[in-house]
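> here you go, sequence then predicted model.
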Amino acid sequence: MRLFKRLLPVVFAVLAAAGPARALDIDVTSFKLANGMQVVVIPDHRAPVVTHMVWYKTGAADETEGKAGVAHLLEHLMFKGTTKHPDGEFDRILRANGGNGNAFTTQDYTAYFQKVMKDRLPLVMELEADRMQNLELTDETVLPERSVVLEERRQRTDNEPAGLLNEQMDAAMYAAHPYGKPVIGWMNQVSKLTRQDAMDFYAAHYEPENAILIVAGDVTPEEVKILAERHYGPLVNKRPASERVRAEEPPPNAARRVTMTDPRVSSPSWQRQYLTPAARQMSQREELALSLLAEIVGGGNQSRFHQTLSLDKKLAAYSGAWFDADQLDYGGFGLYASPNPGVSIEQVESGIDAILAEVVAKGVTQEELDRSRNNMIASSVYLLDSQDKLARLFGVALATGQSIDDVLNWDKDLVTVTVEDVNKAARAMLDRRASVTGVLLPEAKSQ
């Protein structure tokens, strides 16, 4: 999930650079059903297939205190059946019709998706609309699936030292906001989740007016509207929409540091994350300036990190930077590196701090800005050649308080970003008081 989150800002910046709707000759259409469900249609007539996604504007950060992991557990349980389609039938029908699909949960949204031939679109709409309001759960289905989630946590987090470090860094970053707890949940809380916990979360958040339908592929807006009104239109909101109220993070006033040692670690690594505003809280130029800053500092072989840490000083085996603002409440600007053999973590960290200090003091150059902007434009050809990527771009934006226009108009803003915009972003965001530094070390061998 973390990798996906970190890739999205680059994808958004690339989208801005290339102007995807124009470059791919696509007119994105959006409308709402009478029950408040938003529908987005992205025509792509290159093949007779469609990607169908339903995004719920709810995720792990919306969980009740003490119920960490229930949003992700419910994602699993959504495949456990309704009266009309009992446990296992959703996947069986999808496979029998040549389709595939899955789901994912983040802090801010949960999404379910299928890819099918165009003539199977009514079928997947019927299946998805059915489980939006008719999910049936029993202890016989919930408890085994809870065990599956616990095992997933063991494999993806507990058995991965880097995953454990990232989890602790998030907990250190957020003193009050729920982003400080993992999407998959804490083991001790997940192990106590019940059928009622899952049903309570389902009833509170899985409503048509809290959902976004995105269809990308060989369709027209008119075709999708007819089908959406037929399958999703009759659904009724069972309770008023609730405002997403989350604890506000207090202003950070001290840099934090997390150090972990683990016998499973073969080589040390270093990372740091700075707290930033979310995309919806910044202007598009500010957001793009931070994306460009990440590219200039650590975006590839021409970046300052690579040129200085790897080539000139031979300190780092690898290094990089990322910017992720595609969350509802807060974003992050991140850095990472691993030292070469014989080089200490402290030497790499000092090298990175020196580069950042120079950027803040002297700024970036026009040449660096132009090169980074061109790199993102060049990458757009590959990133946009996919129905799934297009659907996810708009889904993430809409689920985190952004708009379709924000996505489509970013190309105009990218070309207006100046050196001073990037330098201003660096001065504002590279504040050590708003950062968490993480160090992962091999366990020292006993003599």
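Thanks, I have the structure now. Residues are numbered from 1 along each chain as shown.
> from here on, just use CA atoms for contacts and neighbour counts.
OK.
> got a list of what residue 256 touches?
By Cα atoms under 8 Å, 6 or more residues apart in numbering, residue 256 lies in contact with 172, 173, 433, 435, 436, 437.
> part of a helix, is the fifth one?
No: going by DSSP: H, G, I helix; E, B strand; the rest coil, the assignment for residue 436 is strand, not a helix.
> quick one, what contacts it?
By Cα under 8 Å, 6+ apart, the neighbours of residue 436 are 169, 172, 173, 255, 256, 257, 258, 272, 273, 274.
> what helix or strand is the second one on?
Right, the one you point to is residue 172. helix 161-173 (DSSP states H and E).
> and the strands in the stretch 151-300 of the chain, which stretches?
All strands of the stretch 151-300 of the chain, identified by DSSP state E, counting those that start in this stretch, fall at 211-217, 256-262, 269-277.
> those: which one's closest to residue 48?
Among the strands of the stretch 151-300 of the chain, the nearest to residue 48 by Cα to Cα is strand 211-217 (7.4 Å).
> so what does the closest one touch, helix or strand wise?
strand 38-43, strand 49-56, helix 387-399 (3 or more Cα pairs under 8 Å, 6 or more residues apart in numbering; DSSP states H and E).
> use this one as the comparison:
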Amino acid sequence: MRVLCLAAVLAAPMVAPAFAEMPSGITSFTLDNGMEAVVIEDHRAPVVVQMVWYKIGSADEVAGKTGLAHYLEHLMFKGTEKLEAGELSKTVSANGGMDNAFTSYDFTAYFQRIASDRLPLIMEMESDRMANLRIGEEDWQAERQVVLEERAQRTDSDPAALFAEERSAAQYLNHPYGRPVIGWRDEMMGLTRADALKWYEDYYAPNNAILILAGDVTPERARELAEQYYGAIPAKEGVERAARPQEPTQRAPRRMEMRDPRVPQPQMTRTVVVPERNPGDQKMAAALSVLAELLGGSPQTSVLGQKLVMTGKALYAGAGYEGFAVDPTNFYFSLVPADGETTEAAEAALDQVLADFVAEGPDPAQLERIKTQIRASQIYEQDSAHGRAYQYGQGLATGLSVQDVNDWPDILAEVTAEDVMEAADLVLNNKATVTGWLLPLQPSDTTLDEGLALGDPQISRIPPEAAADTGETVAPTEPAAEATEVTQ
């Protein structure tokens, strides 16, 4: 993660530096107050996207204050001295645009999409709330209830979301990635106006933010407007992320099981902690990305799709890699057994397919096809100004440089079979996994704990006799969330 020195920001010369020219119509610059900016030119339509990404997220919250980053995201729409509550969104909508915001473990972002001649309007409003947020006494309690209701609707009423929380808690025993982005309900209920204001005052600053402008705007005009609206906001000291507690070495596999009567059919998720995309060295991340596509990118043509889905052993089998992160992240497998297939048989079949892949390696033709598909997908993403803005924003917010983001397609194209097998060794020969099963629970099931309501999930330990074979036994007592909570 890159850290900006405030002294260097304040000592920077007042003469505007030359643009840092990048390929594919990308231009980047940094304002004197430390605010990074990326301009993505696309004049095919008179539309522009503005995104402001703050390099602070839920994983940076202090213990006991989970959900604070997401709570402030909501409160950022409550107005300033110039804007009434909700006026920003109403103004964007009245001008034919749309806006939204989202919070993740590592960042919080706000965006608008609007006609390009309205760009000064949205930059004025966004910069205003960066510096002049107002949280009234009548707002903070009402908005806290809104986020509590959001949790009730999106998480507490969804067995799959509750299971994802449990799985994350089992994966990350010490690192804050094991906590939900939206927060634990009991801690959310204790959040206050003072908590939100402190978070805002500590971390919402130009030298902790990234401005992305994508669409019908030139670099010169973007620079002029950025200086006008954001340039006068002073930098702040101490906005850098505090050191996060890191995960200790996992010494054995962990298993968990969750039963819920609302679950229609069994499903399994297995995760392993792997490296994130690192600045200046994305080779392993690229190999992990290609490995995920090879193994489970397509339900029909991937290795798992061909060996499990097409043979009738599974209804779904997939794999994925979450590369954008500040700290080590997840490689995961997902599995839904076919009707009539036991969970034990389905998991054994998955393990056998993965063992065969380690022994045989990737098919050369399939590897080239996957790389071509990834390249085509990258080109297709460049056709969307919003999509490209998201790629640069997410990359810079998690510590990558503009050049790292630009280099990514070429690094993916250079992945070899040997690179894939190195990544496979890291993932498939790694015993430090977390395997979780989400299972149905019938009303007549005698394993239902006394006092547990029919709609409540049941979290189970691995039986002692099974623990001897699987290693660590983990019975998470708290839920944990997936990587991103989207709101507004």
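Thanks, I have the structure now. Only a predicted model underlies this, so the values are computations on that prediction, with no experimental measurement involved.
> so can I have CSV of the helices and strands packed on strand 211-217 of structure 1 showing distance to residue 66 of structure 1 and mean neighbour count?
Output for these, formatted as CSV (distance: least, Cα to Cα, whole Å; neighbours: other Cα atoms under 10 Å):
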stretch, distance to residue 66 of structure 1, mean neighbour count
strand 38-43, 31, 23
strand 49-56, 22, 25
helix 387-399, 24, 21
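> among the contacts of residue 436 of structure 1, name the buried ones.
Taking 16 or more other Cα atoms under 10 Å as the criterion, what is buried in the contacts of residue 436 of structure 1 is 169, 172, 173, 256, 258, 272, 273, 274.
> the first one: what's it in contact with?
By that I understand residue 169 of structure 1. 258, 436, 437, 438.
> what do we get in structure 2 for it?
Superposed on structure 2 with TM-score structural alignment, residue 169 of structure 1 falls opposite residue 167.
> now swap in the last one and tell me
When structure 2 is aligned by TM-score structural alignment, residue 274 of structure 1 is paired with residue 272.
> residue contacts, its match?
171, 330, 331, 332, 427, 430, 432, 433, 434.
> from those residues, pick the one nearest residue 34 of structure 2.
Distance to residue 34 of structure 2, by Cα to Cα, is smallest for residue 330 among the contacts of residue 272 of structure 2, at 31.5 Å.
> find me the equivalent region of the helix or strand harbouring the closest one in structure 1.
Taking DSSP H and E as the criterion, residue 330 of structure 2 maps to strand 329-337. Aligned using TM-score structural alignment, strand 329-337 of structure 2 spans residues 331-339 in structure 1.
> next, the mean deviation of the matching stretch compared to structure 2.
Taken over the aligned residues, the distance from stretch 331-339 of structure 1 to structure 2 averages 0.9 Å (mean Cα distance after the TM-score superposition for structure 1).
> what about the aligned partner of residue 261 of structure 1 in structure 2, neighbour count?
Mapped onto structure 2 by TM-score structural alignment, residue 261 of structure 1 lines up with residue 259. Neighbourhood size, residue 259 of structure 2 [other Cα atoms under 10 Å]: 22.
> ok, residue 259 of structure 2 - contacts?
Taking Cα under 8 Å, 6+ apart, we find residue 259 of structure 2 in contact with 438, 439, 440, 441, 457, 458, 459, 460.
> quick one: map the last one onto structure 1.
What it means is residue 460 of structure 2. Counting by TM-score structural alignment, residue 460 of structure 2 has no partner.
> about what we covered before: will you turn the strands of the stretch 151-300 of structure 1 into JSON lines that also has distance to residue 163 of structure 1?
Converted to JSON lines, these look like this (distance: least, Cα to Cα, whole Å):
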{"stretch": "strand 211-217", "distance to residue 163 of structure 1": "30"}
{"stretch": "strand 256-262", "distance to residue 163 of structure 1": "11"}
{"stretch": "strand 269-277", "distance to residue 163 of structure 1": "13"}
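> quick check: which of these is nearest to residue 350 of structure 1?
So among the strands of the stretch 151-300 of structure 1, strand 269-277 is nearest, using Cα to Cα, at 11.4 Å.
> what's the offset of that closest one from the middle of its chain?
16 Å (Cα atoms, centre = their mean, to the nearest Å).
> mean shift of it relative to structure 2?
Strand 269-277 of structure 1 versus its aligned partner: 0.8 Å mean (mean Cα distance after the TM-score superposition for structure 1).
> name the element the alignment partner in structure 1 of residue 367 of structure 2 belongs to?
Using TM-score structural alignment, the partner of residue 367 of structure 2 in structure 1 is residue 369. Using DSSP H and E, residue 369 of structure 1 sits within helix 366-383.
> one step back: what angle separates the helix holding residue 172 of structure 1 from strand 256-262?
Between helix 161-173 of structure 1 and strand 256-262, the angle comes out at 160 degrees (axes from the mean of the first three to the mean of the last three Cα atoms, to 10 degrees).
> what's near enough to touch residue 258 of structure 2?
163, 436, 437, 438, 439, 457, 458, 459, 460.
> hmm, try it at 10 Å
Contact analysis of residue 258 of structure 2 by Cα atoms under 10 Å, 6 or more residues apart in numbering lists 159-160, 162-163, 166-167, 266, 436-441, 457-461, 475.
> and what of residue 246 of structure 1?
61, 62, 63, 176, 177, 178, 179, 329.
> helix or strand: which one has residue 113 of structure 2?
Assigned by DSSP H and E, residue 113 of structure 2 belongs to strand 108-115.
> for that strand, name the packing helices and strands.
Identification of packing neighbours for strand 108-115 of structure 2 by 3 or more Cα pairs under 10 Å, 6 or more residues apart in numbering; DSSP states H and E yields strand 47-54, helix 68-75, helix 87-94, strand 98-104, helix 119-131, strand 209-215, helix 385-397, strand 484-487.
> at 8 Å instead, please
strand 47-54, helix 68-75, strand 98-104.
> any chance of the ones you listed in CSV, plus distance to residue 141 of structure 2?
Listed next are those as CSV, based on distance: least, Cα to Cα, whole Å:
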stretch, distance to residue 141 of structure 2
strand 47-54, 24
helix 68-75, 10
strand 98-104, 20
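> which one of these lies nearest to residue 465 of structure 2?
strand 98-104 (38.7 Å).
> can you check which part of structure 1 that closest one sits on?
Counting by TM-score structural alignment, strand 98-104 of structure 2 corresponds to 100-106 in structure 1.
> quick one on the thing from earlier: can you tell which of the helices and strands packed on strand 211-217 of structure 1 is closest to residue 2 of structure 1?
That would be helix 387-399 among those, by Cα to Cα, at 14.2 Å.
> so where is that closest one in structure 2?
Taking TM-score structural alignment, helix 387-399 of structure 1 hits residues 385-397 over in structure 2.
> that's all I had, so thanks and see you.
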